[in-house]
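> need coordinates for the below:
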Amino acid sequence: MTNLLREIAKSSEEITFVLDGTEPDAQCTLGQVIGRTASRFPQRAAIVSTGFAPLTYGDLQRRLDDIRGQLRVGGFDCSARIGVLMPFGPEAVLAIVAVACCSIAVPLDPRLSPVEVDLRFGMLHLNALLVPQGSDTEARQAAERRGIAIIEAVPAYGGQLGLDVPVRAADRAAIDAEPAPHSPAFILQTSGTTAQPKLIPFSHSNMLAASARLQAWFGLTHQDRCLSVSPPFYSHGLKVTVFTPLLTGGSIAVPANNAIVALDEWLDCLSPTWYSAGPALHAAMLDKVSSLADVRVAHTLRFIVSGGAPLLPDVRDGLQRVLGVPVLEHYGSSEAAQIAANLPPPGPNRPGTCGQPPPGTLAIAGEDGRFLTAGERGEIWIRGPTVFSGYLDAPELNQAAFVGGWFRTGDIGSLDEDGFLSLHGRLGELINRGG
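So this is what the prediction gives:
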């Protein structure tokens, strides 16, 4: 552990789990870590949104316990795969978190076409599908045709964020066992134009390692609040902007409308200290904030994170100039969460690169599998506690994707003399949409 990480861990007793670079307590689950914060700091805000009163960690724990209990009565145990098909918003965030803490959450993008959704139903082997109360979509009808149990999420009333998930009592209630730390907390799906989706199980241990890594990189504490504007149905939105804040004892700010950059809500009402998104949203943000006077003193941001595609220097420099906070580019994948990042000052930061990976977790390999030296371009191989165990139901794909404990990302990159990573494209033609 570096001196910086030692100081962070020593100076804040309220950090949810001890930092050691990348390895949190491997015996914990997501629910146990959130529950630890809830028991120690029940009045601390966990999820805030302009449409609801702030949901405290104590309230969140009660919501998680209620949903867990209802699912168990319905016969859904910790290995049950439960799809969550809800519009982006605080209810969807709560539903995905609740299911992932007690069973296996399968977030589904409501923007997918009926054909795409039906394809996923055929691959995912869902035990149930969670949908908004009263919904009558083609996706629900497709699930019913396949015999997938439908669970309607009933929203709480009185200005409170909450969900009731009444299920028909099973002949025999499920055993209320805690998931195993290395079992999947959620299953993600890739999306491309040249191949059917690949199913990515991400375990509790993977997610805890990923959040510990982000906590170490960005110095996250309970005082940080993430503006969650990336869809939670895909890797970045779920891992970086939903679970990482909750697992580090911070809070999530979910806007009522993420389709437009509403500065009065996003930066004023919700008061985030950071947000992470792709270049398109950063460009829209710059366009909005550039016309405001005294915007530097009107916001609470301390840093911004960018990933998914190269960020134009003009956008990066413009946001840093107008908002007065660092814009940090990073690199991640659905199979491994965040892999490399530039850090806030005084940490290492080289604009135009993806930052540095943790030692021993990334290599650049040539076509013959030989590891290349600084400046040489090749395929990015990764390993470590954030890397998933393999695609579901795809033995041949896994055989090709893993080599000697390394996962082949399919991305082309290079490392400079100081270990900063640059991306140069993809080996194949697969296009990731939305994630």
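> use CA for all of it now, contacts and neighbours both
Fine.
> wait, Leu319 touches Val327, no?
Yes - under the criterion of CA atoms under 8 Å, Leu319 makes contact with Val327 at 7.3 Å.
> these two: who's more crowded?
Val327 (28 against 22; other CA atoms under 10 Å).
> got the contact list for the more buried one?
Contacts here follow CA atoms under 8 Å, 6 or more residues apart in numbering; on that basis Val327 touches Phe303, Ile304, Val305, Ser306, Arg316, Leu319, Gln320.
> how about the helices in the chain?
Using DSSP state H, the helices assigned to the chain run over residues 3-11, 30-40, 57-73, 90-102, 114-124, 138-145, 204-218, 235, 244-247, 263, 279-289, 295-298, 313-323, 395-401.
> please generate a structure for the following sequence too, so the two can be compared:
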Amino acid sequence: MSTSSANGQHALNLFHILCEQATRVPEQVAIAAPGRSPMTYRHLIQRLNRMQEALHSLGIGRNDRVAVALPPGPELAVALLGVASTATCVPMHPADEDLDTHLGHLHIKAMILPFGAKNSAHADVHRHGISVLELTPVPDTEAGFFALNGHTRFTPAAQELPTDDDLALILPPRETGPYAQPMHVTHANLSLAAWQVAARLKLDMSDRCLSLVPPFQSHGLVAGLLASLMVGAQVVCPPDFQADTFFQWLEACRPSWYTAEPRMHEAIMEHAPQYDERIRRCPLRFIRSASGALTPRVSRALERIFRAPVIDAHGTTEMIGQLGEPYGHSNTLSAPRREAWATASPAAVNA
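Next up is the predicted model:
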């Protein structure tokens, strides 16, 4: 794994890291989705280059703030990467009840929304004088391939890419109020956080992550998406989570691990008994949980069902705490424990 720049230092700029992976493993799959053709690292960089050109032509460049409010899926992942590689990305939940408040405080220059989705978000955006860019997926092509259209009142921006110390992300606060503050994350912060997750989980390019948490959340963005891309591994970006559909994705995509929130794990646990044979055909190396407390009962049940260790991460979003030390905590993935579960016999789910 090579991550060094020309001066011998580790690359800490998200786009530069992805370019290095595209040079190292160009035909390796980067982004995948159920029922779609995968996107390689070479094609991912091509898409990011196209997006940089499009944003620059619309007057959006380094340090400008662009919000992205799209539904879960590979287009969301590539759009977030493209914006962060060009400007400052502000990921937003498309159904966030506090969207209007966030738009009033975060100095957004443009916002990417789904094509044709004339909902309350459009009204909020126009009320704040923010330019709308509409994203149209192209479903018969590679996962993450889309068209981006829109108009702005700005002159073309300088073709200058962000530096390590520029803001890659601004994460809106989860709550509103006088003390609620957005989280500002530089490229260096973001890359080091993702590297930390990849190291803790011993990820390499043979891994394939099924990320059930959308990347408009820090859990899904850093641990689900970026940690894998840091090492040239694959990420499966499915649409909205449904417990029954998870087991279809498990067999179709054959991930080596998945990451999810506690409520998702509970739903998977409850539906698992009817998919026992499918689970046996699709072994996992480990399971990761974050974004809340996973109860010991659910953790033990998942380990027995999948015969794989559960890595439970804790922390605060404000400190990117779900990523592990030093901003939070998670149990480790030890080789002896992994081997023990690989040879264990199935047990009752709630034993």
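> picking that back up, only whichever of the contacts of Val327 of structure 1 are buried, select them in PyMOL.
The following PyMOL selection, which keeps only the buried ones among these, applies the criterion 16 or more other CA atoms under 10 Å:
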select buried, resi 303+304+305+306+316+319+320
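> give me every residue that touches the corresponding residue of structure 1 for Arg50 of structure 2.
Under the alignment defined by TM-score structural alignment, Arg50 of structure 2 corresponds to Asp66 in structure 1. Shown here is Asp66 of structure 1, whose contacts under the criterion CA under 8 Å, 6+ apart are Asp164.
> what distance do you get for Asp66 of structure 1 to Val165 of structure 1?
9 Å (CA to CA, to the nearest Å).
> swap in Ile8 of structure 1?
For Ile8 of structure 1, the distance to Val165 of structure 1 under the criterion CA to CA works out to 40 Å.
> same deal with Ile260 of structure 1?
Between Ile260 of structure 1 and Val165 of structure 1 the computed distance is 30 Å (CA to CA).
> try Asp287 of structure 1
From Asp287 of structure 1 over to Val165 of structure 1 the distance is 41 Å, taken as CA to CA.
> which of the two has more neighbours?
Between Asp287 of structure 1 and Val165, counted using other CA under 10 Å, the more crowded position is Val165 (23 against 15).
> for the equivalent of that one over in structure 2, which non-adjacent residue is spatially closest?
Taking TM-score structural alignment as the alignment basis, one finds that Val165 of structure 1 is matched in structure 2 by Leu148. If the residues on either side of it in the chain are set aside, Leu148 of structure 2 comes closest to Leu135, at 4.7 Å by CA to CA, 6 or more residues apart in numbering.
> in structure 1, what residue corresponds to that neighbour?
Counting by TM-score structural alignment, Leu135 of structure 2 lines up with Ala153 in structure 1.
> and if you look at Ala198 of structure 2?
Correspondence of Ala198 of structure 2 to structure 1, assessed by TM-score structural alignment: Gln215.
> same question, His271 of structure 2
Correspondence of His271 of structure 2 to structure 1, assessed by TM-score structural alignment: Lys288.
> next, count neighbours for that match.
Close neighbours of Lys288 of structure 1, defined as other CA under 10 Å, add up to 13.
> if we can go back for a sec, distance to Val115 of structure 1 for the contacts of Val327 of structure 1 - can I get that in JSON lines?
Output for the contacts of Val327 of structure 1, formatted as JSON lines (distance: CA to CA, whole Å):
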{"residue": "Phe303", "distance to Val115 of structure 1": "40"}
{"residue": "Ile304", "distance to Val115 of structure 1": "36"}
{"residue": "Val305", "distance to Val115 of structure 1": "34"}
{"residue": "Ser306", "distance to Val115 of structure 1": "32"}
{"residue": "Arg316", "distance to Val115 of structure 1": "38"}
{"residue": "Leu319", "distance to Val115 of structure 1": "40"}
{"residue": "Gln320", "distance to Val115 of structure 1": "42"}
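> cool, thanks, talk later.
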